[in-house]
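Colleague: here are the coordinates; sequence isn't available:
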């Protein structure tokens, strides 16, 4: 039975670095934002990466395995196959990708214990119940103050009254929705805070490995050096040797805290949600 680990959370919450760290474990392989690539592009999305990867972009964009996408042993055949099969369901296309991963595996090596998909932002869960898969979900959440600061410093927020208000509202609305969805869902869920991961990477990754019934590997602390992931879609830091060499915390928000985020934390249910999703490592795994 294939074991599929889904990392889910808002964009810019550390999903790519966690994918790379997990892919550095000898018994795991990461596929990046696989669901984003597999989803059928809408007519208005023709200029976006997932649609273009079905065409000329696959001969330009590199996979983290080092090969151009068209020559990647995992993604190359699938990207050629996708245009004629975009009417297939996302779950069926994901199975096709997993089958391709199995075909390129070295027969002298054991199959990976877990395959990782780290699709962010839109909360896509391609499987509800699938007898061929064991599915677990990591819900990765970044502190509202840190996340809002990273969004508020983008160009579209400059010059707004109370910059960060819209990102703060989005953090609250989206994370509350995700939390309710996962609590009602059929799959085991582990909450991981970006702050916990970045400030205490070894302790956090050890906790995650225990939850996945794996031994911890020191290689996970150096994602850029050891990752075996095949990531085509994700944060561009995956190709930055300095940023991907280790898991580090971006503490820029502490110098210029977002007023909107501070106001949001004054609301009791927001403060409780932030604490529970980001800082509740002890005993917060849910298994059924």
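Modeller: That came through, no problem. These numbers come from a predicted model, not from an experiment.
Colleague: Every contact and neighbour count from this point should use C-alpha atoms.
Modeller: OK.
Colleague: What are the boundaries of the helices in the stretch 101-250 of the chain?
Modeller: Here the stretch 101-250 of the chain has its helices, by DSSP state H, counting those that start in this stretch, at 144-152, 165-184, 194-199, 201-211, 223-226, 241-244.
Colleague: and of the ones you listed, who's closest to residue 99?
Modeller: The minimum distance between residue 99 and the helices of the stretch 101-250 of the chain falls on helix 223-226, with 23.6 Å, by C-alpha to C-alpha.
Colleague: which residues are contacting that closest one?
Modeller: Residues outside helix 223-226 that contact it (C-alpha atoms under 8 Å, 6 or more residues apart in numbering) are 17, 20-25, 219-220, 238, 241, 244-247.
Colleague: among the helices of the stretch 101-250 of the chain, which is nearest residue 37?
Modeller: helix 165-184 (21.3 Å).
Colleague: orientation of that closest one relative to helix 144-152 in degrees?
Modeller: Angle, helix 165-184 to helix 144-152, by axes from the mean of the first three to the mean of the last three C-alpha atoms, to 10 degrees: 130 degrees.
Colleague: who touches helix 165-184?
Modeller: 9-10, 123, 141, 144, 147-148, 151-152, 189, 260-261, 264, 270, 273.
Colleague: now swap in stretch 262-275 and tell me
Modeller: 143, 144, 145, 168, 172, 176.
Colleague: Check it against this one:
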């Protein structure tokens, strides 16, 4: 009896936006055998519909890697309706659905209800594995419910990196104006009110811990502050989890990385960085964040502050 193809090993980088997930994912994608694809849950909107730049610099529609992957995934017939898939994902991943997701899990049912589009999503990962042959696909889609969709897709073996950042730094970053660099315009990234970014920080981080506890053996937690302080150590730890060669990291110093172009489809603007990149702690919030804003975020996130090892005084 002939064995079927080995499942695609997917590293799901989970947490909240503006927590350093993009730079960590991009560095991991430099490891031999790993491929960073960015936030692949957004490919339907930002790739197929809006034709944002791939991490390689080409528009998504002209990137040779993604052209080949899409052709392989959908047998030359083109992708399913990207508007429908994008709308479906937006609906199924909403934070307001969390209570029903938890209830479904307690009843032994799939956390996120299955949908016919799931097969189309799985086809992209399978085609990536078949064409690019990465030992690990690094997907920084972050949202825990999307990770639960991936977890039950056929042909995927899921691992998780949970990235946590001080919620005050996270909220401050969400208020910054950032040009995406994805198109030839001045489009900026989404900005969130303090209460909304704080609520997301609490819900998403606790859900990641609830659904993928470190004790299960396929999850590692990384605090942003520890990562930028000792990035090589963090990357080597994750590489060992994935059975990648931890001795062949892209570091040329303790904090400097030699970055090659990736094929990421969405994420923070630093996914476009290449050449020598030096990691530095982003501590601007400590001197620039208004005291009232700090107090508001601290109160919103108080249980999580202590739980994830952050001081109330910041």
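Modeller: Arrived safely. Computed from a predicted structure; not experimentally measured.
Colleague: Got a TM-score for the two of them?
Modeller: Once superposed, the chains reach a TM-score of 0.71 (TM-score structural alignment, normalised by the length of structure 1), with 247 aligned residues with a C-alpha RMSD of 3.3 Å.
Colleague: one step back: which among the contacts of helix 165-184 of structure 1 gets closest to residue 129 of structure 1?
Modeller: Closest to residue 129 of structure 1 out of the contacts of helix 165-184 of structure 1 is residue 189 (14.7 Å), distances taken as C-alpha to C-alpha.
Colleague: Translate that closest one into the numbering of structure 2.
Modeller: Residue correspondence to structure 2 (TM-score structural alignment): residue 189 of structure 1 is matched to residue 219.
Colleague: Leaving out chain neighbours, which residue sits closest to that match?
Modeller: In this structure, residue 219 of structure 2 finds its nearest non-sequential neighbour in residue 160, 4.7 Å apart by C-alpha to C-alpha, 6 or more residues apart in numbering.
Colleague: repeat for residue 57 of structure 1
Modeller: Residue 57 of structure 1 sits nearest to residue 49 (C-alpha to C-alpha, 6+ apart), 7.6 Å away.
Colleague: Neighbours of the one you found, how many?
Modeller: 18 (other C-alpha atoms under 10 Å).
Colleague: Distance check, it against residue 199 of structure 1.
Modeller: Relative to residue 199 of structure 1, residue 49 of structure 1 is positioned 32 Å away (C-alpha to C-alpha, to the nearest Å).
Colleague: and if you look at residue 167 of structure 1?
Modeller: Per C-alpha to C-alpha, residue 167 of structure 1 is found 23 Å from residue 199 of structure 1.
Colleague: Who has more neighbours out of those two?
Modeller: Neighbours per residue, other C-alpha under 10 Å: of residue 167 of structure 1 and residue 199, the larger number sits with residue 167, 20 against 15.
Colleague: how far away is the aligned residue in structure 2 for the more buried one from residue 243 of structure 2?
Modeller: Aligned by TM-score structural alignment, residue 167 of structure 1 pairs with residue 197 of structure 2. Distance, residue 197 of structure 2 to residue 243 of structure 2, by C-alpha to C-alpha: 34 Å.
Colleague: Give me the aligned partner of the residue nearest to residue 219 of structure 2 over in structure 1.
Modeller: Using TM-score structural alignment, the equivalent of residue 160 of structure 2 in structure 1 is residue 137.
Colleague: what residues are up against its match?
Modeller: Residues near residue 137 of structure 1 by C-alpha under 8 Å, 6+ apart: 5, 6, 7, 8, 187, 188, 189, 190.
Colleague: Neighbours of the counterpart of residue 117 of structure 1 in structure 2, how many?
Modeller: In structure 2, residue 117 of structure 1 lines up with residue 139, judged by TM-score structural alignment. For residue 139 of structure 2, the neighbour count with other C-alpha under 10 Å is 28.
Colleague: how about the strands in structure 1?
Modeller: Assigned by DSSP state E, structure 1 shows strands spanning 2-8, 28-30, 114-117, 133-141, 189-193.
Colleague: if you compare these, which one is most tucked away?
Modeller: Per-stretch averages of neighbours, counted by mean count of other C-alpha atoms under 10 Å, single out strand 28-30 among the strands of structure 1, with a mean of 26.
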